[in-house]
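K.L.:
sequence isn't available, so here's the structure alone:
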């Protein structure tokens, strides 16, 4: 058999590359903020951090500017960079933004589940929300063990999973930053890091609504939950909140003291 060599019109493709130093530095800083190694108000001294990471100060600056753009760091002229503190006005604006993202994700997921159940694929619908159930069980176990930070992690993972299940890369990317901003809001609470005592039952209600394809109810539950979070962080009300006594305040990160080095 003879094959003809024909010219194939290929689509435009971007060269593949490994994560850059700047990408890795950005991820390290994001993780430090998420896990509380960097708390709201903590400084990010350029010289010490670049030396600890083993990168140039210019690379660190670029990584930090990405976090400034996303609201995770705040640049104060003449003073440097600080982890953003979520005050009442910032929290109000943030909750409005988060509501828009999560309610859209819930709508997409509920519509997909409705389509699956109408097609008689109940097993497929159950598989779709299975990652949310895993997060709920993590929350339940963490609260039973009085591991407040792990309960908070499971809560944020559930909301991240909701965006991932929607299979919209823009919603997923937005949630990557939203979960960190939410964690920063929790660490900004003057009464210390806490989670709702009824976290598991709240998640169960959301899962039940999604499993039935009830997007309207899922959106209402999300709105109620996020508005409660904003109100709690603004007012400092302690009712029905479980707090971790080891996470009441931050003494700041332990930066290595190093002499000033040239650019």
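P.N.:
Everything's here; your move. Keep in mind that this is a model prediction, so the values were computed, not measured.
K.L.:
please count neighbours and contacts with C-alpha atoms only from this point.
P.N.:
Noted.
K.L.:
what's in contact with stretch 98-115?
P.N.:
Surrounding stretch 98-115, the residues in contact under the criterion C-alpha atoms under 8 Å, 6 or more residues apart in numbering are 125, 128, 159, 162-163, 165-166, 171, 174-175, 178, 210-216, 218-219, 222-223, 226.
K.L.:
what's the burial count for residue 197?
P.N.:
Other residues near residue 197 come to 15 when the count uses other C-alpha atoms under 10 Å.
K.L.:
mind listing the strands for this structure?
P.N.:
Counting by DSSP state E, the chain forms strands over residues 73-76, 80-83, 194-196, 241-243, given from the N-terminal end onward.
K.L.:
quick check: which of the ones you listed is buried the most?
P.N.:
The highest mean neighbour count among the strands of the chain belongs to strand 194-196 (a mean of 21), with neighbours defined as mean count of other C-alpha atoms under 10 Å.
K.L.:
so how far is that strand from its chain's centroid?
P.N.:
Strand 194-196 sits 16 Å away from the centroid of its parent chain (C-alpha atoms, centre = their mean, to the nearest Å).
K.L.:
same check, this time on stretch 172-181
P.N.:
On the basis of C-alpha atoms, centre = their mean, stretch 172-181 is displaced by 4 Å from the centre of the chain it belongs to.
K.L.:
tell me which residues are up against it.
P.N.:
Outside of stretch 172-181, the residues that reach it under the criterion C-alpha under 8 Å, 6+ apart are 30, 33-34, 70-72, 98, 101, 156, 159-160, 163-164.
K.L.:
put this beside the first:
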């Protein structure tokens, strides 16, 4: 009998590997909003030819992280307040669907896996390490969606989380890491672990509204 823990090994193509690095660079602000991508420079830095680099850039253009302007070149998208609101609208929809599915198929296991990340967040709070807290925050949401077992939700969420990182980086004067995020995530994880779909859904919506409020200008925060 084949062990269920053994899965086929999937080798990523070169364009996929390049696209992953470009997503990371965009999310972390190394490739800044509005910046034009220089093919020759990127090809040199990544140690790849222009063919797979162009394919990777085309993928990110289709995802909406890059924009191609005729006769000018390819640019990183710029983050606006409308983009922030729309991105959180999409994230809320994806993560609510993922939470409901995770509860349906593996509630207790999903709760345990999410609480592992919460403990990482707690350690970051204890060290007063804002960067580590943010990384754990991102990991929590990525893991939540992965636990739904939906490749399509995961693909959509990957792009949304890159945009989330862009928002935090570009609007960092409006965003700060707060320890209260720890308890918000713990509550979501515990509700999922109990199989309490309604409570998990409510907590996720509240969490997204809070996050959006921190990224929006004063006076434009959503009503509660």
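P.N.:
Received it, and whenever you're ready, just let me know what you need. The structure presented is a predicted model; accordingly, all values stated were derived computationally and were not measured.
K.L.:
work out the TM-score between the chains.
P.N.:
The TM-score (TM-score structural alignment, normalised by the length of the second structure) is 0.83; 211 aligned residues with a C-alpha RMSD of 2.3 Å.
K.L.:
how close does the most centrally placed residue in the first structure get to residue 16 of the first structure?
P.N.:
Most central in the first structure under C-alpha atoms, centre = their mean is residue 179, positioned 1.6 Å from the mean C-alpha point. As for residue 179 of the first structure, its distance to residue 16 of the first structure is 28 Å (criterion: C-alpha to C-alpha, to the nearest Å).
K.L.:
got it, and residue 197 of the first structure?
P.N.:
Summarising the geometry, the distance separating residue 197 of the first structure from residue 16 of the first structure, computed by C-alpha to C-alpha, is 46 Å.
K.L.:
just the contacts of stretch 172-181 of the first structure: which are in helices?
P.N.:
When helices are assigned by DSSP state H, the members of the contacts of stretch 172-181 of the first structure inside them are 30, 33, 34, 98, 101, 156, 159, 160, 163, 164.
K.L.:
contacting residues for whatever residue of the second structure lines up with the second one?
P.N.:
Spelled out, it's residue 33 of the first structure. Using TM-score structural alignment as the criterion, residue 33 of the first structure maps onto residue 26 of the second structure. If you count contacts by C-alpha under 8 Å, 6+ apart, residue 26 of the second structure has them with 32, 33, 76, 162, 166.
K.L.:
dump the residues you listed to JSON lines, plus distance to residue 99 of the second structure.
P.N.:
Written out in JSON lines, the entries for these read as follows (distance: C-alpha to C-alpha, whole Å):
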{"residue": "32", "distance to residue 99 of the second structure": "32"}
{"residue": "33", "distance to residue 99 of the second structure": "31"}
{"residue": "76", "distance to residue 99 of the second structure": "31"}
{"residue": "162", "distance to residue 99 of the second structure": "20"}
{"residue": "166", "distance to residue 99 of the second structure": "24"}
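K.L.:
for the second structure, what spans make up the helices?
P.N.:
Read by DSSP H, the second structure holds these helices, from start to end of the chain: 14-27, 39-46, 50-63, 81-127, 130-146, 151-170, 180-194, 197-215.
K.L.:
quick one: closest of those helices to residue 71 of the second structure.
P.N.:
Across the helices of the second structure, residue 71 of the second structure has its closest neighbour in helix 39-46 (14.5 Å, C-alpha to C-alpha).
K.L.:
read off where that closest one ends up in the first structure.
P.N.:
On the first structure, the counterpart of helix 39-46 of the second structure by TM-score structural alignment is residues 46-53.
K.L.:
how much space between residue 203 of the second structure and residue 68 of the second structure?
P.N.:
38 Å.
K.L.:
residue 206 of the second structure maps to what in the first structure?
P.N.:
Residue 206 of the second structure maps onto residue 224 in the first structure, by TM-score structural alignment.
K.L.:
from residue 207 of the first structure, how far out is the residue nearest to the centre of the first structure?
P.N.:
Residue 179 of the first structure is 19 Å from residue 207 of the first structure, where distance means C-alpha to C-alpha.
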